[in-house]
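*Asks:* no sequence on hand, only this structure:
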């Protein structure tokens, strides 16, 4: 039983990273037998991993076709960023009113982080620290339903955040934005905190839509190549 759980976790981590970094392009079909052969992992752990990824919004179940990587389009980006605006504006507003000074000081120390442009091995660490930073603000509100909802959204958004990092070097800009936000929290300036987070989210959305437009043609070509490899493998299996 422990071996199966370990393999399921391994399959999840491998697939999650490939999807987040768009090595598996949006819209790609995920044939379970092909993934099993490529990863050297049995079908049951692969199936468990895909079910978990579906719950997180990274893959979709298509009746009679199996799983595909969830597509990213302008409508998808607009929807998740609309939700993020609602949650994060509420989060920083409540944190300025209800946050304990000690917690806000800790959040201020968490703000000093950044990635290295085009150094892809730094991106996932940056995104994890970014999620931790925003969740710490939500936790300062004392509203753990807000924390849980924002946590699920940030997990789903990891892929689009990763996409935006490669567009241009915004590392210093993002770091400074986080520091300015924590300064507003510590000074209990609700309007400033809400305006800052609104601006940050709008800027991030624009960056990601630009990156999406730049990558959409490349993804279509990648989908075609991956579909061909999968079909060749499945024909051999038959």
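*Replies:* Perfect, I can see it now. As the structure is a prediction and not an experimental result, all values here were calculated from the model.
*Asks:* C-alpha from now on. contacts and neighbour counts both.
*Replies:* OK.
*Asks:* now for the top helix by length along the chain, which elements pack on it?
*Replies:* For the chain, the helix with the greatest residue count under DSSP state H is helix 190-237. For helix 190-237, the packing partners by 3 or more C-alpha pairs under 8 Å, 6 or more residues apart in numbering; DSSP states H and E come out as helix 32-39, helix 74-98, helix 144-165, helix 171-186.
*Asks:* and the comparison structure, right after this:
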């Protein structure tokens, strides 16, 4: 339970148990803001430090996303999405950035699992492939623009599908 408290998911209530901290609009907004900041930095660093092989592996992951016409469960999408985005972060070769991004991605996965059960994943495959190709081209400006646009679009879809929240 201590790790969940440290990560901010639980609050200890002495002699009463634990309280699961609710997902709020503020926590969603802040998580998306931090994700955009960290991933913009990650694509820039990855372009400068990653090997061609690492960037090709990221493109291979992008190709695994389902087509827009295929039904995808949030949990399956989350897993592939986390692997893809964390592969970009790992390609930056910065352990502090990796640790921070893992926390943000875990928090966003929690938000999606709780509040976006009907979320549709339109054009996700195309978006991920474009990001991966820009990385392979080692185009920092294009990569940063694509990752920012991708996160903003995803955030907009989450907000459009959110249920009433605390």
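*Replies:* Yes, it's here. In this text, all values refer to a predicted model and were calculated from it rather than measured experimentally.
*Asks:* let me see the TM-score of these two.
*Replies:* The TM-score (TM-score structural alignment, normalised by the length of the second structure) is 0.85; 162 aligned residues with a C-alpha RMSD of 2.2 Å.
*Asks:* follow-up on the earlier one: which one of the helices and strands packed on helix 190-237 of the first structure lies closest to residue 133 of the first structure?
*Replies:* The closest of these to residue 133 of the first structure is helix 171-186. By C-alpha to C-alpha, the value is 8.7 Å.
*Asks:* hmm, who's touching the closest one?
*Replies:* Contacts with helix 171-186 of the first structure, where a contact means C-alpha atoms under 8 Å, 6 or more residues apart in numbering, come from 92, 95-96, 101, 104-105, 107-108, 111-117, 190, 192-193, 196-197, 200.
*Asks:* map residue 160 of the second structure across to the first structure for me.
*Replies:* In the first structure, residue 160 of the second structure lines up with residue 210, judged by TM-score structural alignment.
*Asks:* run the chain-centre distance for the longest helix of the first structure.
*Replies:* 11 Å (C-alpha atoms, centre = their mean, to the nearest Å).
*Asks:* next, the angle from that helix to helix 32-39.
*Replies:* Interaxial angle, helix 190-237 of the first structure versus helix 32-39 (axes from the mean of the first three to the mean of the last three C-alpha atoms, to 10 degrees): 90 degrees.
*Asks:* under the alignment, what does residue 98 of the second structure map to in the first structure?
*Replies:* Mapped onto the first structure by TM-score structural alignment, residue 98 of the second structure lines up with residue 147.
*Asks:* quick check: residue 62 of the second structure touching residue 82?
*Replies:* No: contact criterion C-alpha atoms under 8 Å: residue 62 of the second structure and residue 82 do not qualify, at 11.4 Å.
*Asks:* coming back round to it: any chance of the helices and strands packed on helix 190-237 of the first structure in JSON lines, plus mean neighbour count and distance to residue 136 of the first structure?
*Replies:* Listed next are those as JSON lines, based on neighbours: other C-alpha atoms under 10 Å; distance: least, C-alpha to C-alpha, whole Å:
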{"stretch": "helix 32-39", "mean neighbour count": "16", "distance to residue 136 of the first structure": "36"}
{"stretch": "helix 74-98", "mean neighbour count": "18", "distance to residue 136 of the first structure": "10"}
{"stretch": "helix 144-165", "mean neighbour count": "18", "distance to residue 136 of the first structure": "9"}
{"stretch": "helix 171-186", "mean neighbour count": "19", "distance to residue 136 of the first structure": "11"}
